[in-house]
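1. A structural model of the following input is requested.
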Amino acid sequence: MEQVLATTLRSAAPLVLVAMAGVFAFRAGIFHLGLEGLMISGAFTTVAIGDATGSVELGILAAIGVCMTLSAVYWWVIGPLGANVIIAGLGLTSIGLGGTAFALGAIFDIRGSMFTDVVLPRPVRGATSGAGVIISEHSILVWITPLIVLVAWIVLRRSRFGLRLAAVGEYPFAARSAGVNPSIVRLQALLISGALCALGGAELSVGTLRNFTENMTNGRGFIAFVAVIFGAWHPIGAALAGLFFGFADAIGIQSQINITERVPREFVLMIPFVLTIFAVWLGGLWRRRTLEAEAGYAELREPDY
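-> Predicted coordinates:
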């Protein structure tokens, strides 16, 4: 049971962080399918810069800078240039997956995986049993994640910026008539999303693991997007959905260790994805609640006068 809880927390933390990024974008009326690309870009930058400087903090700061820059480019493409937000998001994901694989070979002359000595600090070390195992196996970023969720809830539900963000996502024309610039608010939301994706990628590469591997996100950005829908684009709901998907992943991992050889390994590996599909189906039952948020998305397809 301790190992299941430990694996759940380790698997859920990156998903929850990226899901928070998706919530900010969704609140602004943006269906952000570029989360996967930003997440893997953050993972690669953290390892590359952290290994070069010997400082995990500098690696994370560099990852935040890169992901925020990519987010600004994404905003420019879907805003001033008027590109389709879905296609642009998928393009951002393709750039992240392909660009990091190319950079790994071009810069470091490495194919497959790059290992690093930098790692996020852990609050407790050397525990062998009990709750200490659960604490010692995780980086400090895992335990900061609930605080980030709380801050996201306060910002989105109890701040002036959160009200403006909701207005832009739900009633952009009314927000404009009230003196709010929807384009600027969307840019701010995407920059926050980029920073959160960088943290999710950093946790995956130097928190959970100590390396960068090509395509190491393995669809986690899309699962985080599903968590946003499944959690009704609410920060607490998305966090709980991310925890659920982390638990599904933990069940799959522990099943590989404990299950008998008579059960095909492929069946065990597909458990998290089957649960994800089930969650998407449940999210579809709440489809009517997305109609208000689609007003902001619809405006992105029109010229911004």
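2. make it CA atoms for all contacts and neighbour counts henceforth
-> OK.
3. okay, residue 178 and residue 79: tell me how far apart.
-> To residue 79, residue 178 is 20 Å away according to C-alpha to C-alpha, to the nearest Å.
4. this one next, for a side-by-side:
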Amino acid sequence: MGRPPASAGECALMNDIIIAILRSGTPLVYVTLAGVLAQRSGVWHLGLEGVMIIGACATILGIVATGSFALAMLIACLACVVASALLWFVIERLKASPIIAGLGLTGLGIGGTALAIQSIFGSQAAVTAPFGVPRLGSAFGPYGILSVFVLAMPFVVLALWVLLRRTRFGLQLAAAGEHPFAARSVGVNPSTMRLIALLGGGLLCAVGGAELSAGSLQIFAQNMTAGRGFMAFAAVVFGAGHPIGSVLAALFFSVVGAVGIRAQLVFGDAAPHDLLLALPYLATVFGVWLSGQLRGGAKAAADFAELRDY
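-> Down below sits the predicted model:
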């Protein structure tokens, strides 16, 4: 006999789980795509956390100040683009280590947003916006509570895959990252390609930060990214810099996080609360370790030195 049809309760539970995965995974996917762009240009972007929190903060502050979501997104995009341009300047013009510069940008983003909130509102309390990212609406049934950025996510992933894998620009970007001397010999400026990649990544981080702060909560709190930028970086490593592979890795981390949240509701005090909260980060560490094992460990890491020409 076949399996009986799912009950309304089972369908509702499945919808809740999918919504939780999409809510937590969408910001991570956008920031992961920013990391993929940077990686293809030869920059291992450890500043994703900082750019993401700048986008999250700028979105909420923009909504509060202007009352317009479009203007708020414009402000967030400009802020993230400026931060990305700063990273490019430090790496390309000042010849700083991309790893150190990225970590510095993360510190600047976390500390700078905290200072901005303190300076504007006179306290370190969370800032609440009157509205957030537009919702999908009742036409999408139970998924109507999700934001329009969730619906746009698969199209953005597909567009970036086509851009990187099926266009002349994608080939030039890969050449600038993998073989900068060869790219320069055919008239491609690796420094310019890295600037374009970082600026494009800044726009993606702005969308990811906006989805995080205004997608479902309409609130900004200090350090609310909580390591998601580093998880996105780990997804890039786990996915070997491939757009689809990296996005799948990011969604895997989101699934683990959703499972942890569901486990808290099911098991309650039977399972350590801190352990369940740590599941996404444990999955991140495992993903990076597994990626290293599959690609030859230390030998593969040493090969990355050929990606840079400074």
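5. neighbour count: residue 178 and residue 79 of the first structure, which is higher?
-> residue 79 (23 against 11; other C-alpha atoms under 10 Å).
6. give the equivalent position in the second structure for the more buried one.
-> In the second structure, residue 79 of the first structure lines up with residue 92, judged by TM-score structural alignment.
7. which residues touch its match?
-> Each residue near residue 92 of the second structure by C-alpha atoms under 8 Å, 6 or more residues apart in numbering is listed here: residue 191.
8. where do the helices sit along the stretch 1-150 of the second structure?
-> Under the criterion DSSP state H, counting those that start in this stretch, helices of the stretch 1-150 of the second structure are mapped to 8-40, 48-66, 69-88, 98-121, 148-166.
9. same question, the stretch 201-310 of the second structure
-> 228-238, 243-267, 273-277, 279-294, 298-303.
10. with the first structure superposed, average distance for the second one?
-> This means helix 243-267 of the second structure. For helix 243-267 of the second structure, the mean deviation from the first structure after alignment is 1.1 Å (mean C-alpha distance after the TM-score superposition for the first structure).
11. how about the fourth one?
-> When the first structure is superposed, helix 279-294 of the second structure averages 1.4 Å from its matched positions, counting by mean C-alpha distance after the TM-score superposition for the first structure.
12. so where is that helix in the first structure?
-> Under TM-score structural alignment, helix 279-294 of the second structure corresponds to residues 271-286 of the first structure.
13. pull out the buried positions in the matching stretch.
-> Across stretch 271-286 of the first structure, burial judged by 16 or more other C-alpha atoms under 10 Å covers 271, 272, 273, 276, 279, 280, 283.
14. report the contact partners of the second one.
-> With contacts defined as C-alpha under 8 Å, 6+ apart, the neighbours of residue 272 of the first structure are 245, 248, 249, 251, 252.
15. the first one -> the second structure?
-> It refers to residue 245 of the first structure. Match for residue 245 of the first structure (TM-score structural alignment): residue 253.
16. isn't that match right next to residue 282, touching?
-> No - counting by C-alpha atoms under 8 Å, residue 253 of the second structure does not reach residue 282; the two are 9.3 Å apart.
17. separation between the aligned residue in the second structure for residue 227 of the first structure and residue 53 of the second structure?
-> Taking TM-score structural alignment, residue 227 of the first structure has residue 235 as its aligned residue in the second structure. Residue 235 of the second structure sits 18 Å away from residue 53 of the second structure, taking C-alpha to C-alpha as the criterion.
18. and residue 202 of the second structure, what's its match in the first structure?
-> Residue 202 of the second structure maps onto residue 194 in the first structure when the alignment is built from TM-score structural alignment.
19. got it, and residue 173 of the second structure?
-> Checking TM-score structural alignment: residue 173 of the second structure goes with residue 165.
20. now do residue 159 of the second structure
-> By TM-score structural alignment, residue 159 of the second structure lines up with residue 151 in the first structure.
21. same check on residue 34 of the second structure?
-> Counting by TM-score structural alignment, residue 34 of the second structure lines up with residue 21 in the first structure.
22. burial measure for its match, as a count.
-> 29.
23. could you do residue 268 of the second structure as well?
-> Residue 268 of the second structure has 11 neighbours, counted by other C-alpha under 10 Å.
24. check residue 201 of the second structure too.
-> When neighbours are counted by other C-alpha under 10 Å, residue 201 of the second structure registers 27.
25. what sits against the residue lying closest to it once chain neighbours are set aside?
-> What sits nearest to residue 201 of the second structure in space, not counting adjacent residues and going by C-alpha to C-alpha, 6 or more residues apart in numbering, is residue 34, at 3.9 Å. Neighbour list for residue 34 of the second structure: 48, 198, 200, 201, 202, 204, 205 [criterion: C-alpha under 8 Å, 6+ apart].
26. how about residue 220 of the second structure?
-> Residue 220 of the second structure makes contacts with 56, 57, 60, 126, 127, 128, 213, as judged by C-alpha under 8 Å, 6+ apart.
27. and it, what's its match in the first structure?
-> Checking TM-score structural alignment: residue 220 of the second structure goes with residue 212.
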